[in-house]
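Peer 1: sequence first, then the predicted structure, then my questions.
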Amino acid sequence: MVNGTIYREYYLFDLPKGAIRLALVRRRCRLRYHLARVKMTQAELSRRTGYSPQQISNWVNNREHMNYESAATVAYVLTCHMEELYDLEWV
């Protein structure tokens, strides 16, 4: 974790004097957009996924990131890909 941001590191290739490192960073959660797209409320998403309304609100307002299992469940219910739930950036 660097400056409050969790980095998942990917090494593209190793060079003799070191490695070139890229990290995929999750930025803003796009859950609000996807809820509007399918005309679903946070309460309905909570009911369909089994996550508490407070947890859904935390994700929507970028207070917490979804873990892998949560993202898979939410993506399934919202009929989108997990990668579409966040703005992603390679750094």
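Peer 2: Received it, and whenever you're ready, just let me know what you need.

Peer 1: C-alpha only now, for contacts and for neighbours.
Peer 2: Fine.

Peer 1: which residues touch residue 9?
Peer 2: Residues in contact with residue 9, defined by C-alpha atoms under 8 Å, 6 or more residues apart in numbering, are 21, 22, 23, 24.

Peer 1: would you mind measuring from the second one to residue 58?
Peer 2: The spacing between residue 22 and residue 58, counted by C-alpha to C-alpha, to the nearest Å, is 28 Å.

Peer 1: one more structure, for comparison:
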Amino acid sequence: MFVTVKYRRGRCLLSDRLRERGYTQTQLADRTGYDKSIISKYVNGTRGMNFDTAKTIAAAINCTIDDLYEWIEYD
């Protein structure tokens, strides 16, 4: 029998990833073409990223989408 593990996205960790890599929000905006105000909203958790945006940002800062979020296991 297989037990399915499910996850839901938790807190955005973009600010942590930027700090670890020494990038500013402005540098990320320049690297991705996204407006700095939108990057700020992702960092502050007032706006969620869609999958395409998360993939673009992850590639720009050399991490995976999984690295951008806290993942919470549930039944």
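Peer 2: All right, it came through fine. Everything numeric here is computed off the predicted structure, so don't read it as measured data.

Peer 1: what's residue 78 of the first structure aligned with over in the second structure?
Peer 2: Counting by TM-score structural alignment, residue 78 of the first structure lines up with residue 61 in the second structure.

Peer 1: how close does that match get to residue 44 of the second structure?
Peer 2: According to C-alpha to C-alpha, residue 61 of the second structure and residue 44 of the second structure sit 18 Å apart.

Peer 1: the strands in the second structure, which residues?
Peer 2: Applying DSSP state E to the second structure gives strands spanning 6-12, 69-74.

Peer 1: so how far is the longest one off the chain centroid?
Peer 2: Pointing back at strand 6-12 of the second structure there. Taking C-alpha atoms, centre = their mean, to the nearest Å, one finds strand 6-12 of the second structure lying 11 Å from the centre of the chain it belongs to.

Peer 1: after superposing, tell me the mean distance of that strand to the first structure.
Peer 2: Taken over the aligned residues, the distance from strand 6-12 of the second structure to the first structure averages 1.7 Å (mean C-alpha distance after the TM-score superposition for the first structure).

Peer 1: and for the closest residue to residue 67 of the second structure other than its chain neighbours, the neighbour number?
Peer 2: Nearest-residue entry for residue 67 of the second structure: residue 13, 7.3 Å, with adjacent residues in sequence omitted and distances by C-alpha to C-alpha, 6 or more residues apart in numbering. Residue 13 of the second structure has 17 neighbours, counted by other C-alpha atoms under 10 Å.
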